[in-house]
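**Q** When you get a sec, could you give me coordinates for this:
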Amino acid sequence: MRIAFLAAPEGVEQIELTDPWQAVKDAGHDPVLVSTKPGEIQAFHHLDKADTFRVDEVVGETSADSFDALVLPGGVANPDFLRMDDRAVAFVKSFFERGRPVAAICHAPWTLVEADVVRGRVLTSWPSLRTDIRNAGGTWVDEQVKVCDHGPNKLVTSRKPDDVKAFCEAFLDVFAEQAA
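**A** Got it, this is the predicted structure:
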């Protein structure tokens, strides 16, 4: 499977990118870093700068049709910048329109709210997003991982970096179902 990881150049929570990336590779899939600009993205350990990562493909020059699933890492900056980019929002929404699975951790559901794809779904996130999710028509729950199969695709969400192991296990199970 070819898995898109969407991250803005301005900053992503490193563990929420690198641990899922490694889990995808270890499962024999092909992770692809997609961003709003070519070059590199900056990762953070909370508020401290961490590593940079090379962008493989750029939103607007690629499409959901070339991927089997989407992973949205969190951090506060990443989804905040992504939800302000119409091409990134359209890219995310197209996975839902095509019935492809999506996994989002921490603050990443902000991008889902902007793409108007949480209505009728049950999901989790960093707690500060609960009102945004409810206002967008979703149901927020405080669970380590939530798998929602409302609609043609499955959505896997998780709350925070401490949940990343369970998050990876859950989305890999969902991606395996998709591949079968």
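**Q** rest of the way, CA atoms for contacts and neighbours
**A** Fine.
**Q** counting contacts, what elements does the longest helix along the chain pack onto?
**A** Ranked by residue count and defined by DSSP state H, the top helix of the chain is helix 164-179. On a contact count with 3 or more Cα pairs under 8 Å, 6 or more residues apart in numbering; DSSP states H and E, helix 164-179 meets helix 14-26, strand 102-105, strand 145-148, strand 155-158.
**Q** and this one, so I can compare the two:
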Amino acid sequence: MRIAFLTAPEGVEQVELTDPWQAAEDAGHQPVLVSTKPGEVQAFNHLDKADTFPVDEVVGETSAESFDALVLPGGVANPDFLRMDEKAVAFVRDFFERGRPVAAICHAPWTLVEADVVRGRELTSWPSLHTDIRNAGGTWVDEQVVVCERGANKLVTSRKPDDLKAFCEAFLDVFAEEAA
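**A** This is a model prediction of the structure:
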């Protein structure tokens, strides 16, 4: 599977990018770093700058059609920047319209809220997003990982870096089902 990992140019929580990326590679998938600008993305360890990663493709020059699945890493700033970018929001929405699986961790559901794709879904996130999710028509639950199937879509969500092992296992299982 070809999996888009969508991040803003800065603000992605490094471990929420690198652990799922490595899990996808280890499972034989092709992760692709997609961002709103070419060049590199600046990752963070919470509020401290961490490593940079090269962008493979740019939103607006690629489409959901060329991917089998989407992973949205968190970080506080990352989804806040993404939800302000119309092309990034449209890119995310397109995965749902095409019935492709999506996985989001921590603050990443902010982008899902902006894409108007949480209505009628059960999901989890960093706890501070629960009101945003509820106001967007979703049901927020405090669980390590949630897999919600609605229509042709499967959405995998998780709360925080401590949940990464369960998050990676769940999205890999869902993505494998979709590939079969």
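**Q** Give me the TM-score for this pair.
**A** Overlay of the two chains. TM-score (TM-score structural alignment, normalised by the length of the first structure): 1.00; 180 aligned residues with a Cα RMSD of 0.3 Å.
**Q** quick one on the thing from earlier: and the helices and strands packed on helix 164-179 of the first structure as a markdown table, adding distance to Lys165 of the first structure?
**A** Shown next, in a markdown table, are those (distance: least, Cα to Cα, whole Å):
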| stretch | distance to Lys165 of the first structure |
| --- | --- |
| helix 14-26 | 8 |
| strand 102-105 | 11 |
| strand 145-148 | 10 |
| strand 155-158 | 10 |
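**Q** wait, what's in contact with the residue nearest to Phe95 of the first structure when sequence neighbours are not counted?
**A** Closest residue to Phe95 of the first structure apart from its sequence neighbours, by Cα to Cα, 6 or more residues apart in numbering: Ala64 at 5.9 Å. By Cα atoms under 8 Å, 6 or more residues apart in numbering, the contact set of Ala64 of the first structure is 91-92, 94-95.
**Q** buried subset of these?
**A** Among those, those classed as buried by 16 or more other Cα atoms under 10 Å are 91-92, 94-95.
**Q** Determine which two of those residues are furthest apart.
**A** Phe91 and Phe95 (7.0 Å; Cα to Cα).
**Q** Would you mind pulling the contact partners of stretch 154-173 of the second structure?
**A** 15-16, 19-20, 23-24, 27, 99-107, 123-127, 142-149, 174.
**Q** Quick one: distance of it to the chain centre.
**A** Centre-to-centre, stretch 154-173 of the second structure and its host chain are 10 Å apart (Cα atoms, centre = their mean, to the nearest Å).
**Q** Endpoint to endpoint, it covers what distance?
**A** The straight-line separation of the ends of stretch 154-173 of the second structure (Cα to Cα, to the nearest Å) is 11 Å.
**Q** Can you give me the buried ones in that stretch?
**A** 154-161, 163-164, 167-168, 170-172.
**Q** where exactly do the helices run in the first structure?
**A** 14-26, 77-82, 86-97, 109-114, 130-135, 164-179.
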